[in-house]
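>>> coords please:
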Amino acid sequence: MVVEFAAINDWLAQYILSFCRISGMLMAMVIIGTRAVNPRVRLFLALTITVVAAPMIKASFAVDLFSLSAVFHIVLQTLIGVAIGFISRIVFETFVVAGQVIAMQTGLGFASLVDQNTGVSVPTLGQMFVMMATLIFLAIDGHLKLIEIIVMSFETLPINESEYFFINLNRLIEWTSLMFSTAFMMVLSAIVALLVMNLSLGVMTRSAPQLNIFAVGFPIMTVVGMTIIWFLLKSFLPHFIAQIEQGQSLACELLFTEC
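Purely as a prediction, here's the structure:
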């Protein structure tokens, strides 16, 4: 039995390039791509998904693995996977920004801790929002949906046609800039309520100059802030679901798939 070099080259390219796209997504996505997950676990997951998904790819690979073209395709497939995983990161960072805005307005900004997943200091309130978002993300099988999208992308965006990915890349950049406006709109009611509270304290200070604003104002702002957060949690789930749906639609648009 004679095995041609071209057949071996296509077979290796099928698995190697698929592995680059899948591992790129797992490296950048939330939960699986954090420091809490051992890199060996990510490698094992990427290999497992590749072994299952690669045989389903029917396109032929006109890529010589021993050429500069192969390096270009490896980098391109990795960038595609990273971009899809990055979308889930943006969804979570929206709630970190929202928690930081509320924490600064309520005087809880000093309560911060080091996020073990990113290694940066974040407000405790923002970390609480991220933990809630993580639980909801797992409950709605968001991680499985991302894996499904990346596997389906090999049919709608074949490896030989991956250059078309850059057509809609500006949509990812535009959507990233909306992270701050979305977080602001999410906590707008809380900001207005706290602004009214600050104005009330200012009127009290002008009416009674002997009133110690530091002794009275800070406890009042903290209590009011905690109450506002309690009411704000009721709208947390709808906001998160809306963000997830927008991120999913964007990922499908980038990969030319239907959600």
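>>> going by C-alpha atoms from here, please, whenever you check contacts or count neighbours.
Fine.
>>> what's the helix or strand for residue 169?
Secondary structure assignment for residue 169, by DSSP states H and E: helix 169-186.
>>> tell me if residue 83 really is in a strand.
No - under DSSP: H, G, I helix; E, B strand; the rest coil, residue 83 falls outside any strand and is assigned helix.
>>> okay, now it: neighbour count?
Using other C-alpha atoms under 10 Å as the criterion, residue 83 is surrounded by 21 other residues.
>>> isn't it right up against residue 25?
Yes - counting by C-alpha atoms under 8 Å, residue 25 is a contact partner of residue 83 at 7.2 Å.
>>> give me the element residue 73 is part of.
Here residue 73 is assigned to helix 68-106, by DSSP H and E.
>>> tell me what that helix is packed against?
helix 5-28, strand 121-123, helix 124-139, helix 142-156, helix 169-186, helix 188-207, helix 213-232, helix 236-255 (3 or more C-alpha pairs under 8 Å, 6 or more residues apart in numbering; DSSP states H and E).
>>> how about a cut-off of 7 Å?
Helix 68-106 is packed against helix 5-28, helix 124-139, helix 169-186, helix 213-232, helix 236-255, with contacts defined by 3 or more C-alpha pairs under 7 Å, 6 or more residues apart in numbering; DSSP states H and E.
>>> in CSV, list those helices along with mean neighbour count and distance to residue 153.
Shown next, in CSV, are the helices and strands packed on helix 68-106 (neighbours: other C-alpha atoms under 10 Å; distance: least, C-alpha to C-alpha, whole Å):
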stretch, mean neighbour count, distance to residue 153
helix 5-28, 20, 10
helix 124-139, 17, 21
helix 169-186, 15, 15
helix 213-232, 15, 37
helix 236-255, 18, 6
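>>> I'd like the structure of this one too, to check against the first:
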Amino acid sequence: MNAIDFGLGALEQDMWRVVFLMTRIGAALLAAPFFGATSVPMAVRVSITGALAIFVATWMPEVQTPEAILSLEGLLAIAGEVVIGLALGFVLQLAFAAPTIAAELIGGGMGMSMAVSQDAMGGGTTTSFGQYFVIVLTLIFLSTGAHLHWVALVAESYSAFPPGQTWLGAERFAAIAGFASFMFETAIRIALPVTLILLLVQVITGILSRSAPSLNLFALGLPAGVLAGMAALIISAPLIYDQFAGLVADALDQTESVIVR
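Take a look at the predicted model:
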């Protein structure tokens, strides 16, 4: 299977097979949220990837790997494995991006865009509401067992796309791009109740400032916007959580559609 021979016989063949299986699984975990978060140590990622690869090698012995990994055929097979893994993880990443976009809209309407914090998932910065939404979505993702379902879909992808037959096709890439538009639509639905209330508060504040010019618009509008936004978030919390649960289900359905021939 490999030009390099360590003299370990059948054990070496199994080792190279596990290493090959780790490429797709590792790429999927790297592109996916939560699993590929910057706060997760590299040793933990490699350990999880290796454990899943061993399980896949045990559960799916029919998966054939290239005879020589370091050959041209083997390198092309590795590139295809990486593409499949990145596609499966990217779909899940799009789902986790929707709450962040919604939080940007809400924070901008409340005048709290300046309140940013470190993003443990992506490594950049995000608003405080964005961090809160991502934590809530992650808890829903874990509590519903969606992470196990997603890992199972990654394992099932070996049956749908065996090594060497990993070309997704233009229609699947178009479907993944279409899911990005669904992400923006979901973000608007999440932020719509709060932004409507904030718009109403701003209109009322503008009317008061016109009727009583002596009032300080900034001293009145900013606290009113923050209080109204917090109240709107509390009132619309059940609706937002339902949107998050639906988003997780849609992300799994979209991931499954990628591997279904």
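>>> quick TM-score on the pair, please.
Overlay of the two chains. TM-score (TM-score structural alignment, normalised by the length of structure 1): 0.89; 252 aligned residues with a C-alpha RMSD of 2.2 Å.
>>> contacting residues for whatever residue of structure 2 lines up with residue 144 of structure 1?
Using TM-score structural alignment, the partner of residue 144 of structure 1 in structure 2 is residue 148. Under the criterion of C-alpha atoms under 7 Å, 6 or more residues apart in numbering, residue 148 of structure 2 has no neighbours.
>>> one more: residue 133 of structure 2?
99-100.
>>> 8 Å instead, please
Neighbour list for residue 133 of structure 2: 99-100, 103 [criterion: C-alpha atoms under 8 Å, 6 or more residues apart in numbering].
>>> please report how far residue 147 of structure 2 lies from residue 33 of structure 2.
Distance, residue 147 of structure 2 to residue 33 of structure 2, using C-alpha to C-alpha, to the nearest Å: 10 Å.
>>> do the same with residue 129 of structure 2
Taken as C-alpha to C-alpha, the span from residue 129 of structure 2 to residue 33 of structure 2 is 18 Å.
>>> try residue 61 of structure 2
29 Å.
>>> next one: residue 247 of structure 2
For residue 247 of structure 2, the distance to residue 33 of structure 2 - C-alpha to C-alpha - is 14 Å.
>>> residue 147 and residue 33 of structure 2 - which one has more neighbours?
Each of residue 147 of structure 2 and residue 33 had its neighbours counted (other C-alpha under 10 Å), and the higher figure belongs to residue 33 (23 against 17).
>>> do I have it right that the more buried one meets residue 96?
Yes - shown here, residue 33 of structure 2 and residue 96 form a contact pair, counting by C-alpha under 8 Å, at 7.0 Å.
>>> for the spatially most central residue of structure 1, what are its contacts?
Closest residue to the average C-alpha location of structure 1: residue 89 at 1.6 Å, with C-alpha atoms, centre = their mean. Residue 89 of structure 1 makes contact with 28-30 under the criterion C-alpha under 8 Å, 6+ apart.
>>> closest to residue 113 of structure 1 out of the residues you listed?
Nearest to residue 113 of structure 1 among these: residue 30, at 19.1 Å, using C-alpha to C-alpha.
>>> so what does residue 25 of structure 1 match up with in structure 2?
Using TM-score structural alignment, residue 25 of structure 1 sits opposite residue 28 in structure 2.
>>> correction: residue 173 of structure 1
Aligned partner of residue 173 of structure 1 by TM-score structural alignment: residue 177.
>>> and residue 230 of structure 1, by the same measure?
By TM-score structural alignment, residue 230 of structure 1 lines up with residue 234.
>>> from residue 100 of structure 2, how far out is its match?
18 Å.
>>> and for residue 114 of structure 2?
Distance from residue 114 of structure 2 to residue 100 of structure 2, by C-alpha to C-alpha: 15 Å.
>>> for these two, indicate the residue with more neighbours.
residue 100 (21 against 11).
>>> one step back: from what I can see the match of residue 25 of structure 1 touches residue 92, true?
No - counting by C-alpha under 8 Å, residue 28 of structure 2 does not reach residue 92; the two are 9.6 Å apart.
>>> residues touching residue 46 of structure 1, list them.
19, 22-23, 26.
>>> one more: residue 125 of structure 1?
Residue 125 of structure 1 neighbours (C-alpha under 8 Å, 6+ apart): 99-100, 103, 108.
>>> scan those residues and report the most crowded one.
residue 99 (26 neighbours).
>>> that one maps to what in structure 2?
By TM-score structural alignment, residue 99 of structure 1 lines up with residue 103.
>>> how close does its match sit to residue 183 of structure 2?
13 Å.
>>> likewise for residue 192 of structure 2?
If you go by C-alpha to C-alpha, the gap between residue 192 of structure 2 and residue 183 of structure 2 works out to 14 Å.
>>> ditto for residue 156 of structure 2
If you go by C-alpha to C-alpha, the gap between residue 156 of structure 2 and residue 183 of structure 2 works out to 25 Å.
>>> counterpart of residue 200 of structure 1 over in structure 2?
So, by TM-score structural alignment, residue 200 of structure 1 is matched to residue 204.
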